[in-house]
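Colleague: Fold the following.
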Amino acid sequence: MAIGAAVAALLVIGGGVWAVTATGGDEEKDKKPVAGKSDDPKPSGSKGGAPVNPGDGRGDGGEDPEDLNEGRQAGESKVLWYKEAPDAPASGADAPGMWITGETVVKAAYKQVFAYAVGDGKPSWDPITFPEKICAVTPEKTADDKIIVAYMSGSSDRAKCNQMQEIDLATGDKGWKEEVEDGELFDTTLSVELNVSGDILMVGRSQSGTAYDVTSGKKLYDKKRYGDACFPAGFASGPKSIVQVASCGAGGNNAHDEVQGLDPKTGKVLWTYKYDKGWRVERAYSVDPLVVYATNEDKKVWNISTFTSKGKVLEQVGVDEDFAPECGWAILDRDLQGCAGVAVADNTLYLPTEATSGANEIVAVNLTTGKEKWRAKSPADESMMPMRVEGDQLIAYVQPSYDAGGQVVSIATGGSDHKPAKLLQNPQGVADIENSFYSKDIDWVDGRFYISTTRLTGNDESKEKLMLAFGK
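Modeller: Predicted coordinates:
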């Protein structure tokens, strides 16, 4: 879906031109979406061939047989270790998730889960191999460093993504195992989404959800169709909250989306916010606090709203920009939390602008007022993406180019100087490999930068890397 700049009505606010939607009536006191121009988020990066290496993803670490650090220049980081991607079918395979503890990096790929020591990449425990391909994972680990992996029930077209397995990231031990039941008619487990909030695991099907105790695998409750032909279309979770996005009255005159705050332990609806007809809730940039990105295809506009803990719209982002976080495709499934390049901390939203020519910028937005606080320009001609906030510093990643490796930079979140300071300059000699991660997961932990692929091509002639770790 392409969101262009055409609008139904225009309003001049503070020198900027804004698209404005109709409200739901005088009696509606909540602020309704006010939108500006935007393009749909797209994955970025280039398709480059990584060195041919018939690895199985296991590796033994501690060596550099491809001499990736050869010719490293003064001041450049080094490749601490790297792993080759395991064999995948010609049609490709998913490699979802990347979880980092104090000692171990864990990565899923096709039918396996691998674990590597953070410092030298040596195996932390033997790979776990499932009988069928992995189809979903919990993006975040639990408080006690566990993850849940879902894999297919078989290899036929009728196979379901319904086999769940708990894994201990520290030891590789398998915990509880459960099978997700299908819902009602047309509500299947052909695909599922897994979200963790505290000790609650929410499993989202196409039109419903089921909550489990994440420590035992015990089923707790279901979230099903309700009211005026409403059904759960997606879930998003934070450390203490779960929100449900419902699609209501599909195809009718009253078609609309609703956002609901849930009590994670019971599933009780704490509040409901109804979007006007024509608006589709696309992403949840954050859950604690709740920051929602929605689009209106008919009016060709978008809206970013921040909500109070009681489900009232606190404010809407009023910055005239084309923002471009890296978001996966979500045509049939909502994938509400499938965006990278977005950070929220201390009542501030950090978003990257789209690079039309040359360097882009990161914009800091006050979530209470919706106004811009400051912006920082990328130190290179390549795009800069927020990763996380550490203390009073925003950590960001600058994409590599053909003649320079990527960078990790810090930006002061307070004060008046927001010039990026370089923390890590990745080597130019590995830029083509770093740039080959078209669909990727990135993280910065304890002075190390990790980049891994989230999609295997299955191309035997140019096997890509599964993961690289950079450091000083």
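
Colleague: CA atoms for contacts and neighbours, from now on please.
Modeller: Noted.

Colleague: is it fair to say Gly429 lies in a helix?
Modeller: Yes: assignment of Gly429 by DSSP: H, G, I helix; E, B strand; the rest coil places it within a helix.

Colleague: Let me see the contact set for it.
Modeller: For Gly429, the contact set (Cα atoms under 8 Å, 6 or more residues apart in numbering) comprises Leu68, Asn69, Glu70, Gly71, Arg72, Ala404, Gly405.

Colleague: what about the closest residue in space to the third one that isn't next to it in sequence, distance to Met387?
Modeller: It stands for Glu70. Nearest residue to Glu70, sequence neighbours excluded (Cα to Cα, 6 or more residues apart in numbering): Gly429, at 7.6 Å. Computed with Cα to Cα, to the nearest Å, the distance linking Gly429 and Met387 is 24 Å.

Colleague: likewise Lys299?
Modeller: The value you get for Lys299 to Met387, if Cα to Cα is used, is 31 Å.

Colleague: And Thr295, by the same measure?
Modeller: Distance of Thr295 to Met387, computed by Cα to Cα: 24 Å.

Colleague: Neighbour count: those two, which is higher?
Modeller: Thr295 (24 against 21; other Cα atoms under 10 Å).

Colleague: What is the three-state secondary structure of the closest residue to the more buried one other than its chain neighbours?
Modeller: Counting by Cα to Cα, 6+ apart, Thr295 lies nearest to Trp302, which is 4.3 Å off, once chain neighbours are set aside. Judged by three-state DSSP, the three-state class of Trp302 is strand.

Colleague: Give me the neighbour count for Trp302.
Modeller: By other Cα under 10 Å, 27 other residues sit near Trp302.

Colleague: Distance-wise, check it relative to Val313.
Modeller: In terms of Cα to Cα, Trp302 sits 15 Å off from Val313.

Colleague: Helices of the stretch 101-250 of the chain, residue ranges please.
Modeller: Under the criterion DSSP state H, counting those that start in this stretch, the stretch 101-250 of the chain carries no helices.

Colleague: quick one: contacts for Phe114?
Modeller: Neighbours of Phe114 in contact, by Cα under 8 Å, 6+ apart: Gly57, Arg58, Val106, Lys107, Ala108, Pro123, Trp125, Asp126, Pro127, Ile128.

Colleague: one more to line up against the first:
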Amino acid sequence: MSQSHEPWYKHRPPNWPVPDNPYASEGYGPPPPRPRRRRWPTAAAGLALLLLVGAGAYVLGERSEADRARADRAGAESGAPSATAPPKASARPTPSPTRIPTTAEIAQRRMAGEASAWIVDDRTDLPRRNIPTEDLWFVGDTVVQAVYKRVVAHRLSDGAELWSVDLPTPVCETPVNATPDGKVVIVLKNVEAWTGTHCNQLQMIDLRTGKAGWHKKLTETGAGDDTIIVDSAISGGTVAIVQSMKAAGYSVADGKKLYDIPMENPGKCYPGRVAGGTRLLVLADCAITALEKAYDQVRELDPATGKVRWRYRTEPGRRIGQVLSVAPAVITTAHRETHAEDWRVVALGPDGKVRRTIDPRPKGFKHCGDSVDTSANAQSCREAVVGGGLVLLGGTDRVGAYDLGTGKLVWGVKDEATSYGYYPLRVGPGRTGIVYQLGTSGKPGRVFRVGPGGVDTIKDVLRLPASTARLEFGMGVVGENAYVGDRLVITPAGLTGDDARHEPRMLSFAP
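Modeller: This is a model prediction of the structure:
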């Protein structure tokens, strides 16, 4: 730890060389895994138009303050008008997007010390509207993703397409995790239409074989169980689904309903979101008459039986933001009125009792992209990862590690120069962290390791290719990233369906 008169981080002047940093002239700064996704518009979410200059694509979706700032800086860097400032009438026409290189062409342009890369240039015929990309699932040596009406698997080593499954209707929702034996249940729309649809169709897919399994329709009685908005999560062999104000668990193997998730304090508390993986957590909103007394609740359920193992209730006037981890259970909370301005990280013990509350605000860390969206997927915080007794927090210009037991900052680094995001990927040995630093349209990003001692410990793990910098930037400003083994995979938040603005769907790097 630094002495009291020193900053919490250590940094070098912009032009000082940093070990293994090929971009020292730009200044050094900290850089963020979790695949998880920033959920697309719902009834409670705002809509915004974001111009991704790097990829030449328009993406429609919810935007946090951090997203807006990154997008505005992206426009400024490229000389294009920002999404928040309409162009003047005299502005030049938008140029045609740069041709997307092939994997072979990227390999030919690879320079010494750069990571190898492959790209998925998906030419699926999409309607001319904004199509969200869904979760990335990793099964064996494949990465699988559902987009629009198709589920596609790619080989991790080279990106080659291995199989695909056509879906009868567009995707509505996907769970973050698959079952241990590689099966998922995807929620589909009931019809093709863009509006007025219901998310009431369930389709099981075996990700190991690429075969579609059972298909069924969710029951809607009109008593708080409509399917305009749904959320799903898989734990063990169970898929939990929230539809409106009710929730239930279904068998992934055959689709049979296993149980109704119990509603506690009927008329006051309603299940709203679920989080899966090695544990199953159910989040409920308990909005009582006075806003200052309203609270949220999280319960751990036995995924096989639905039995409640423990429950945690927030303080009055606070709500649950994101689930950063299910084992151990680590969540964020925020004030119901000031939202992301007043947030905390809360680590829970195996009995659901508070182990430690951490306030990262004094070090300048913001809540998951500076937004708190309780209508979105509960596991969509790209800026945080938990492991080894630590929680790593990233952001636009900094990254740091807090001890979940003591609540103290273990290490931190900060970039005072221009930065577009640091995304923690994994906790490594010796309380280190592996971090993705998003590049710019002119400079490639990198993956580096950092630990106690801050900037003096930084060592590059992957130096991303200069030839893919613009593509990386366009996909990563508002997108998702995952780190599997020693491979980084990036996917954009969505695709535009406009053939004149075609963009790639996946970009991956490895040593």
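
Colleague: hmm, which of the contacts of Phe114 of the first structure are common to the second structure?
Modeller: Using both residues aligned by TM-score structural alignment, their matches' Cα atoms under 8 Å, the second structure keeps these contacts from the contacts of Phe114 of the first structure: Val106, Lys107, Ala108, Pro123, Trp125, Pro127, Ile128.

Colleague: Surely Ala404 of the first structure is in contact with Asn435?
Modeller: No: counting by Cα atoms under 8 Å, Asn435 is not a contact partner of Ala404 of the first structure; they are 10.0 Å apart.

Colleague: Just the closest of the kept ones among the contacts of Phe114 of the first structure to Tyr212 of the first structure, please.
Modeller: Ala108 (22.1 Å; Cα to Cα).

Colleague: And the alignment partner in the second structure of the residue nearest to Glu70 of the first structure, how close does it get to Pro492 of the second structure?
Modeller: Here Gly429 of the first structure is matched to Ser467 in the second structure, going by TM-score structural alignment. Using Cα to Cα, Ser467 of the second structure is found at 18 Å from Pro492 of the second structure.

Colleague: Quick check: Ser439 of the first structure touching Arg455?
Modeller: Yes: between Ser439 of the first structure and Arg455 there is a contact under Cα under 8 Å: 6.1 Å.

Colleague: Which one's more surrounded, those two?
Modeller: Taking other Cα under 10 Å, Ser439 of the first structure and Arg455 do not tie; Arg455 has more neighbours (22 against 19).

Colleague: how about that one, what's its match in the second structure?
Modeller: Looks like Arg455 of the first structure aligns to Gly494 there (TM-score structural alignment).

Colleague: Then Ala88 of the first structure?
Modeller: Counting by TM-score structural alignment, the partner of Ala88 of the first structure is Leu126.

Colleague: Report the contact partners of its match.
Modeller: Leu126 of the second structure touches Tyr148, Gly497, Asp498, counting by Cα under 8 Å, 6+ apart.

Colleague: Apply 10 Å and report the result again.
Modeller: Counting by Cα atoms under 10 Å, 6 or more residues apart in numbering, Leu126 of the second structure touches Val147, Tyr148, Lys149, Leu495, Thr496, Gly497, Asp498, Asp499.

Colleague: ok, of the residues you listed, which come out buried?
Modeller: Val147, Tyr148, Lys149, Leu495, Thr496, Gly497, Asp498 (16 or more other Cα atoms under 10 Å).

Colleague: I'd like those residues written out as CSV, with distance to Val139 of the second structure added.
Modeller: What follows is those, written out as CSV (distance: Cα to Cα, whole Å):
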residue, distance to Val139 of the second structure
Val147, 17
Tyr148, 21
Lys149, 20
Leu495, 24
Thr496, 27
Gly497, 28
Asp498, 31
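
Colleague: Identify the farthest-apart pair in those.
Modeller: That would be Lys149 and Asp498, which, of these, are the farthest apart (Cα to Cα) at 16.4 Å.

Colleague: Please name the nearest non-neighbouring residue to Thr278 of the second structure.
Modeller: Distances taken as Cα to Cα, 6+ apart place Ser235 nearest to Thr278 of the second structure, at 5.9 Å, with adjacent residues excluded.

Colleague: burial of whichever residue in the first structure pairs up with the one you found, as a residue count?
Modeller: Matched to the first structure by TM-score structural alignment, Ser235 of the second structure sits across from Ser197. As a burial measure, Ser197 of the first structure scores 21 neighbours (other Cα under 10 Å).

Colleague: what's Ser197 of the first structure in contact with, if anything?
Modeller: So Ser197 of the first structure contacts 140-143, 214, 236-242, 264-265 (Cα under 10 Å, 6+ apart).

Colleague: for Val139 of the second structure, same thing?
Modeller: Val139 of the second structure touches Ala153, Arg155, Leu156, Ala178, Thr179, Pro180, Asp181, Gly182, Lys183, Leu207, Arg208, counting by Cα under 10 Å, 6+ apart.
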